[in-house]
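[1] For reference, the sequence and a predicted model appear below.
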Amino acid sequence: MTTPASTTARSSPAAEYERERLRALVDLAAWAEGVGYDAFGVGERHNPAFLSSAPAVLLAHIAARTSRIRLVTTVAVLSLADPVRAAEEYATLDHLSDGRLDLIIGKGNDPVSPGMFGVDAAELWDRLAENYELFRRLWREENVTWTGRFRPPLHGATTRPRPLQQPAPRVWHGSASSERSTDLAARWGDPLYSANGFRRTDHYLALVQRYRDRLAHHGHDPAATPLALGVHSPIITDRSQDALALARPAFAAFRDLPVARQNHFPFDSLEDFIDNGSALVGTADQITEKLLDLHRRFGNQVLGVGVEGFFLTDPATTRAHLERFFAEVAPTLRAELPAPVWAPDPPERQGRGAARPAH
């Protein structure tokens, strides 16, 4: 079982604070590599409430500060990007990171971002499908000729640099609420990253089941296609009642936030969220058994564990719980579910920037 982390840096009106926040994000990635995460992801938002408007730039700096951890977009909002520019930027990042790049792409769910580009939100799914088709060709072909709805045509276009990983870095599709994302991933035989965030587990399981049905429909092997599943940052204590006491105030506060209504948060109690959602609250043994049960239901090879606290706002406290997770939970998961998606290079290729095989 492999474990990626992801973050979106929240903003502030103070430019000096923004500088500190961006540096803290890079430091967080270095810490994540040291504590045991297998990948670190940066989201994309074009919204003054967030700082992660340029994930390729942030990940390039993280690449310079790390050596092992995979670099992931969570997600790259390809519906709002020009495919030519995106192909060039992320291929550059693939080289600078010595082939450590994976992309997770998506439509995006931020209500502010489309307006920043003058894009009608009703077009986002169609734009994502078209942009990804072109993006995929630009990474795999040279002299591309192409015509679509949303950008000027191309005639014999070749983007540089070519990706380091061949035929191209792995592209995942972020999935949260719509069958459009599962169907697009299945069409191309790409892996799916199920958010498993704010709704009931059964909702995400139904999307994953549809994804696998559509994979088979398009002639792809579901058993050979990786699946990632997200969960919230954990609260781990020696006694379960102590974990519940820590989490309960934050749960009650979250239910009253606009983001809870926007994401149709359905849980009436903390216990319901733990039993039927993605909350990790309890002892190490309880959390281990929950994650093993999720694996039995989903068959995921990747587990995305939140690196920013859902229940806790203090970064030091959140990191302390994550350190317990990697010391007390992760070893069991990795021993019982040995399915690394990102296998390390053999010793003779380490340190030479060798390209890794992509799905």
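    Looks like it came in fine. Residues are numbered from 1 along each chain as shown.

[2] From now on I want contacts and neighbour counts done on CA atoms only, so please keep to that.
    OK.

[3] residue contacts, the spatially most central residue of the chain?
    Centrality entry for the chain: nearest residue to the mean C-alpha point is residue 74, 3.6 Å, by CA atoms, centre = their mean. By CA atoms under 8 Å, 6 or more residues apart in numbering, the residues touching residue 74 are 6-7, 41-44, 103-105, 174.

[4] which residue sits closest to it in space, ignoring its chain neighbours?
    With sequence-adjacent residues excluded and distances taken as CA to CA, 6 or more residues apart in numbering, residue 74 is closest to residue 43, at 4.3 Å.

[5] Tell me the spacing between that neighbour and residue 161.
    23 Å (CA to CA, to the nearest Å).

[6] residues touching the residue nearest to residue 74, list them.
    6-8, 52, 55, 73-76.

[7] try this one next to it:
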Amino acid sequence: MEFGIFGVGDVVTDAVSGRTPTENERFKAITRLAVHAEEAGFDVFALGEHHNKPFLSSSTPTVLAHIAALTSRITLSTSVTLITTNDPVRLAEEYATVQHLADGRLDLMLGRGNTPEVYPWFGKRIEDGIPLAIENYALLRRLWDEDVVTWSGRFRTPLREFTATPRPLDGTPPFVWHGSIRSPEIAQQAARYGDGFFVNNLFMTIDYFARYVDYYRTLYAEHGHGRPEDAIVGAGGAFYVRRNSQDALREYEPYWLKGPQGDVPLKEASEKTGLTVGSPAQVVDKVLATRDAFGSFQRQLFGLDFGGVPETTLHQTIDLVGEEVLPVLRREMEPSPA
């Protein structure tokens, strides 16, 4: 079981202090948080790709390569790479490069993003989102799996006897997760290839996402990759943690009210979704409840670096979770002896 942190690289005003960090400050903060996450015992650090304000993570492989040079153990990942608007050739080459620089400590989470305006910026149509995701990933797999590729499709120019360089480290491509909120086609794609299926587990209830996990598990088995319980599932979530829940709710409420889900009561969201605003014990309870809903799963990522929460608070949270949450979860989620 892996536990990690993911961020989206937003640059927004602190709802309490009124201060807005610069882009340079945010890049440096993201780097420090990744290094601290490794020191505190987390297994994964993930950063999403965005091309619109208020986000700055438009060149995720560059940031991950920099973090790779400053760390030695933690797995680096994307929390979304846009399989729809990126050229699969560039994805194959850029992330194979980062994989080499990170000595293999890299995987990839693919998604379609949540901002429609990105499609025309890259010469695509949002109406083609699902077909783009399916065709582009099929090509990406071939570019990694085959030394020489001849290919033609609907959305890009054909390739003739093309070799993506560099080749994946030791001939093994980065592991791929397919991220989804509401698209059964993405669950189908993950199951077909035997890849990981990562449910956002935010914004809607845990029960909502459990249906997609069950669907993926069934298809995973039907494609001959193993039993449904062997399917590779990851779950998102978010937390704001203090030693007692009252302090956490009080401190986080201004940030919540300013965010996109601010019309939903914070306490209700914390009880029903993958968000936990409370004590270390409540974080443990939420992850165990997620396991009850999804079955045994392999990766839990927590969002904490968004919404303008100051960096000092984020480091305090990393320390608290590393000391009082991760050891308990590792013990509680250890597989039972056969």
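    In hand now; what should we look at? Computed from a predicted model, the values in this text were never measured in an experiment.

[8] ok, back up a step: just give me the match in structure 2 for the residue nearest to residue 74 of structure 1.
    Aligned counterpart of residue 43 of structure 1 in structure 2: residue 48 (TM-score structural alignment).

[9] ditto for residue 231 of structure 1
    Using TM-score structural alignment, the partner of residue 231 of structure 1 in structure 2 is residue 237.

[10] Also residue 197 of structure 1?
    Superposed on structure 2 with TM-score structural alignment, residue 197 of structure 1 falls opposite residue 202.

[11] likewise residue 125 of structure 1?
    Per TM-score structural alignment, residue 125 of structure 1 is aligned with residue 130.

[12] Excluding residues flanking it in the chain, which one is nearest that match?
    Here the residue nearest residue 130 of structure 2, using CA to CA, 6+ apart, is residue 185, at 7.4 Å.

[13] For that neighbour, which three-state class applies?
    helix (DSSP: H, G, I helix; E, B strand; the rest coil).

[14] and what of residue 22 of structure 1?
    What three-state DSSP gives for residue 22 of structure 1 is helix.

[15] Over to residue 320 of structure 2?
    Classified using three-state DSSP, residue 320 of structure 2 is helix.

[16] Could you do residue 160 of structure 1 as well?
    Residue 160 of structure 1 is classified as coil under three-state DSSP.

[17] Okay, helices next: where are they in the stretch 51-200 of structure 1?
    Here the stretch 51-200 of structure 1 has its helices, by DSSP state H, counting those that start in this stretch, at 55-65, 83-96, 113-116, 124-140, 179-188.

[18] need those helices in CSV with distance to residue 244 of structure 1 and mean neighbour count, can you?
    Listed next are the helices of the stretch 51-200 of structure 1 as CSV, based on distance: least, CA to CA, whole Å; neighbours: other CA atoms under 10 Å:
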stretch, distance to residue 244 of structure 1, mean neighbour count
helix 55-65, 35, 19
helix 83-96, 42, 21
helix 113-116, 36, 16
helix 124-140, 39, 20
helix 179-188, 34, 21
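
[19] Between the ones you listed, which one is closest to residue 258 of structure 1.
    helix 113-116 (17.2 Å; CA to CA).

[20] Can you check which part of structure 2 the closest one sits on?
    Counting by TM-score structural alignment, helix 113-116 of structure 1 corresponds to 118-121 in structure 2.

[21] Just tell me what residue 141 of structure 2 corresponds to in structure 1.
    By TM-score structural alignment, residue 141 of structure 2 lines up with residue 136.

[22] can you pull the contacts of its match?
    So residue 136 of structure 1 contacts nothing (CA under 8 Å, 6+ apart).

[23] Structure 1: which residue goes with the residue nearest to residue 130 of structure 2?
    So residue 185 of structure 2 corresponds to residue 180, using TM-score structural alignment.

[24] Check residue 212 of structure 2 too.
    Match for residue 212 of structure 2 (TM-score structural alignment): residue 207.

[25] name the element residue 230 of structure 1 belongs to?
    Per DSSP states H and E, residue 230 of structure 1 falls inside strand 227-231.

[26] Give me the mean deviation of the following helix or strand past that strand from structure 2.
    Going down the chain from strand 227-231 of structure 1, the next helix or strand is strand 235-236, by DSSP H and E. Taking mean CA distance after the TM-score superposition for structure 1, the mean distance separating strand 235-236 of structure 1 from the aligned residues in structure 2 is 2.3 Å.

[27] Give me the contact list for whichever helix or strand comes after strand 235-236 of structure 1.
    Per DSSP H and E, strand 235-236 of structure 1 leads on to helix 240-255 as the next helix or strand towards the C-terminus. Applying CA under 8 Å, 6+ apart, the contact partners of helix 240-255 of structure 1 are 235-237, 260-261, 265, 270, 281-283, 310-312.

[28] Among those, which ones are in strands?
    Counting by DSSP state E, the members of those that fall within strands are 235-236, 281-282.

[29] Pick the one among those residues closest to residue 316 of structure 1.
    Nearest to residue 316 of structure 1 out of these is residue 235 (CA to CA; 12.7 Å).

[30] The closest one: neighbouring residues, count only.
    Neighbour count of residue 235 of structure 1, defined by other CA atoms under 10 Å: 29.

[31] same question, residue 153 of structure 1
    Number of residues near residue 153 of structure 1 (other CA under 10 Å) recorded here: 12.

[32] Please verify my assumption that it contacts residue 146.
    Yes. At 5.6 Å, residue 153 of structure 1 and residue 146 qualify as touching, with contact defined as CA atoms under 8 Å.

[33] I'd like to know which of the helices of the stretch 51-200 of structure 1 is closest to residue 165 of structure 1.
    helix 83-96 (7.3 Å).

[34] what number of residues lie near the nearest residue to residue 129 of structure 2 once chain neighbours are set aside?
    Excluding its sequence neighbours, the residue lying closest to residue 129 of structure 2 (CA to CA, 6+ apart) is residue 84, at 6.2 Å. Neighbour count for residue 84 of structure 2, taken as other CA under 10 Å: 28.
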